[in-house]
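Enquirer: sequence and predicted structure below; questions after.
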Amino acid sequence: MAQSTPSTAYSRDLGDELRRLRETCTDLKGHEVASRLGWDPSKVSTIEHGKARPSEIDLVQFLTMCGKDLDYFEDFKRRYRNAFEEYIVQLPGNLRTVAMAESTATKIFSYNTLTVPGLLQTAQYAECLCRAAGMTLEEQISPLVKARIDRQAILRKHDRPSCLFYIHELALRQQFGGDQVMADQYLQLFFSAHMVRVVPADVPVNSAGILLWEYEKAMPIAYAETDLTQVFVQDRGAIARTRLIFDRLAEIALDEEQSRRKLAEYVNSPREELDAPGPRMA
């Protein structure tokens, strides 16, 4: 029997991988797989939704039904081993778990200090960002940019999540690509101003940035990334601390109208004026 346990971003990702295997490698519906394996009819659904931890025997039976061999099973078991942990660490660039986590969220809170958030980036900005990092092979840049832009489709869904993006003004001042790339990026942010709150430049940066995804029927997930790792957290204490960060940001960030005017300054002002020293008013 599959062991019921709170799901995580990664368990739901791997469960979805099992669902896709069943659909592409067999012509069986979930209840038909359950019948052939002698499982309870609901077992396939709970495993494919990442809501239950299957035993090794369960995985062997399921993957064998999908025509997979022992090597495939060993690789999947290795990846599945920590799927239900409260802290999941992955290599950077693995966008599948991120995409699934954000696409199923009902609310998204984001804080970015150095760059424009991925869900609001233009393709040209994203490409220049990849090149500036210097850690991506040339042949990988185009697929990464496409994946990032494809993720933005969630903002156009009829049941799209409620989003609030806090962006430190330092991220607006950093230039990736030429003036036209930045001008287009500023314009895209301005068109999304109803979702953006600008943190003024004179507010010290005390965080590299963080995300909080909230769900209707699952535990919230805090997410942070560096050049070396991406971390998914479902520890209750960490979630509470993350909410405190966003409570504080709500206090210090410009309000919606002030943020709109600040973004308009970047849209309308020459680059050299934005880089000039001295205070800038909201």
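Expert: Happy to help now that I have it.
Enquirer: drop to CA atoms for contacts and neighbour counts, all remaining ones
Expert: Fine.
Enquirer: okay, now residue 90: neighbour count?
Expert: If you count neighbours by other CA atoms under 10 Å, residue 90 ends up with 15.
Enquirer: grab the nearest non-local neighbour of it.
Expert: residue 230 (5.3 Å; CA to CA, 6 or more residues apart in numbering).
Enquirer: report all helices and strands that the helix or strand that contains residue 241 contacts.
Expert: Assignment of secondary structure by DSSP states H and E places residue 241 within helix 236-252. In terms of contact count using 3 or more CA pairs under 8 Å, 6 or more residues apart in numbering; DSSP states H and E, helix 236-252 is assigned the packing partners strand 209-214, strand 221-225.
Enquirer: and these as TSV, adding distance to residue 98 and mean neighbour count?
Expert: Listed next are the helices and strands packed on helix 236-252 as TSV, based on distance: least, CA to CA, whole Å; neighbours: other CA atoms under 10 Å:
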stretch	distance to residue 98	mean neighbour count
strand 209-214	10	21
strand 221-225	9	22
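Enquirer: one more to weigh against that first structure:
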Amino acid sequence: MTTHHLDTLRRDGYVLMPGVLGAAALPTIKTAAKHILDAHGSDTMRPSDLLADPDLTSALFSTRVRTTISALFGPSQTLYLYPNFTIRNNLYINWHTDDFFLDAPLEKASALPSLFMFNVYLQGNSLDAGGGLDVQSGTHRLPKSERQARAQADGPAPEHFVASGAGDLIVFDYRVVHRGTIPAGTVRPDRMALQWTMSTSDDVAAVYLAYLQIRASRKLHISDFTRHRAQEFFDDLPHIRAPALIERFSPAFFDSQLRFADMATYLREEPR
């Protein structure tokens, strides 16, 4: 199973793993998430708010998620979880990649990525209602200039829609050209995703965490130039500390193979 999923991810830039969150728990998770997001008037949840809700922590820091991660990467692979875990609702940003902050590639185009993005959907998604993921398959292997050109596309893209059901997980390469599936009509029902980022090495940690930290004060990502700029979310990231998180969720989630990369550990000086 591990080889199959990683081969698919290497080839396409993404892989779908169905039923990672059980259907019975989803209504409770969605209700808790909607309450928090509405209370803050935001479409991006602060990590500290997620950590304060037992229904949400039981979804992310669960045996089921941990087992899925091990099934994907293998039980001996060392992995690093980053503090930008969140739940988003109806966040639609046009085509982009998540490696634009790098001056030089971290790996060869043919290699598996250094960073993996995880989305678990809390409802079924469709071209009409939106909420899923559109991926330009294979674009992670293209030169950056060509990927940037591909990201200029606009309009409907049914050929790039990845069909996902409630509780399904999509893991994707941070280099692949992607976007949230934009609803076809004017009505936008709630469409939520539990999201987090992981790497297979801590070599990238200082670079990635510095980028996350800088976004609290600078506009870098395409979303930062829209009404979706998540100021409170990025302000919150330095407060998520490894010792408290590991003590709270070990050994069921964190262990010698799955570690937490926080800003306090990797960013000892303020970025200039």
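Expert: Sure, I can see it. Here the structure is a predicted model, which means the values were calculated and not measured.
Enquirer: please state their TM-score.
Expert: Overlay of the two chains. TM-score (TM-score structural alignment, normalised by the length of structure 2): 0.27; 134 aligned residues with a CA RMSD of 6.5 Å.
Enquirer: residues of the helix holding residue 241 of structure 1 that come out buried?
Expert: 239, 242-243, 246, 249 (16 or more other CA atoms under 10 Å).
Enquirer: could you dump those into JSON lines with distance to residue 168 of structure 1 added?
Expert: Shown next, in JSON lines, are those (distance: CA to CA, whole Å):
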{"residue": "239", "distance to residue 168 of structure 1": "22"}
{"residue": "242", "distance to residue 168 of structure 1": "17"}
{"residue": "243", "distance to residue 168 of structure 1": "18"}
{"residue": "246", "distance to residue 168 of structure 1": "13"}
{"residue": "249", "distance to residue 168 of structure 1": "10"}
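Enquirer: as CSV, the helices and strands packed on helix 236-252 of structure 1 with distance to residue 90 of structure 1 would be great.
Expert: As requested, those are exported to CSV (distance: least, CA to CA, whole Å):
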stretch, distance to residue 90 of structure 1
strand 209-214, 16
strand 221-225, 9
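Enquirer: for residue 267 of structure 1, which of these is the nearest?
Expert: strand 209-214 (23.8 Å; CA to CA).
Enquirer: residue 131 of structure 1 is nearest to which of the helices and strands packed on helix 236-252 of structure 1?
Expert: Among those, strand 221-225 comes nearest to residue 131 of structure 1, with 17.8 Å by CA to CA.
Enquirer: what strand or helix carries residue 33 of structure 2?
Expert: Per DSSP H and E: helix 26-40 holds residue 33 of structure 2.
Enquirer: the closest residue to residue 224 of structure 1 other than its chain neighbours and residue 222 of structure 1, how far apart?
Expert: Spatially, and ignoring its direct neighbours in sequence, residue 224 of structure 1 is nearest to residue 210 (5.0 Å; CA to CA, 6+ apart). Per CA to CA, to the nearest Å, residue 210 of structure 1 is found 7 Å from residue 222 of structure 1.
Enquirer: how about residue 250 of structure 1?
Expert: As judged by CA to CA, residue 250 of structure 1 and residue 222 of structure 1 stand 17 Å apart.
Enquirer: and residue 109 of structure 1, what element?
Expert: Using DSSP H and E, residue 109 of structure 1 falls in strand 107-112.
Enquirer: check which helices and strands that strand sits against.
Expert: Against strand 107-112 of structure 1 (3+ CA pairs under 8 Å, 6+ apart) you get strand 162-168, strand 209-214.
Enquirer: burial measure for residue 98 of structure 1, as a count.
Expert: Neighbour tally, residue 98 of structure 1, other CA under 10 Å: 18.
Enquirer: could you check how far it is from residue 109 of structure 1?
Expert: Relative to residue 109 of structure 1, and taking CA to CA, residue 98 of structure 1 is found at 14 Å.
Enquirer: got it, and residue 163 of structure 1?
Expert: Separation of residue 163 of structure 1 from residue 109 of structure 1 (CA to CA): 6 Å.
Enquirer: same question, residue 14 of structure 1
Expert: 24 Å.
Enquirer: who's more crowded, these two?
Expert: When neighbours are counted by other CA under 10 Å, residue 14 of structure 1 and residue 109 differ, and residue 14 comes out ahead with 22 against 19.
Enquirer: wait, isn't the more buried one in contact with residue 96?
Expert: No. Between residue 14 of structure 1 and residue 96 there is no contact under CA atoms under 8 Å: 9.9 Å.
Enquirer: tell me where the stretch 1-150 of structure 2 has strands.
Expert: 14-17, 79-81, 86-89, 115-121, 133-135 (DSSP state E, counting those that start in this stretch).
Enquirer: wait, which of those strands is closest to residue 193 of structure 2?
Expert: strand 115-121 (4.4 Å).
Enquirer: just want the angle from that closest one to helix 26-40.
Expert: Angle of strand 115-121 of structure 2 versus helix 26-40, following axes from the mean of the first three to the mean of the last three CA atoms, to 10 degrees, is 110 degrees.
Enquirer: check which helices and strands strand 115-121 of structure 2 sits against.
Expert: Counting contacts by 3+ CA pairs under 8 Å, 6+ apart, strand 115-121 of structure 2 is packed against strand 169-173, strand 192-199.
Enquirer: host element of residue 18 of structure 1?
Expert: According to DSSP H and E, residue 18 of structure 1 maps onto helix 9-25.
Enquirer: just the angle between that helix and strand 209-214, please?
Expert: On the basis of the same axes, to 10 degrees, helix 9-25 of structure 1 is oriented at 70 degrees to strand 209-214.
Enquirer: which strands or helices does helix 9-25 of structure 1 pack on?
Expert: Using 3+ CA pairs under 8 Å, 6+ apart: helix 9-25 of structure 1 touches helix 43-48, helix 95-103.
Enquirer: much appreciated, bye for now.
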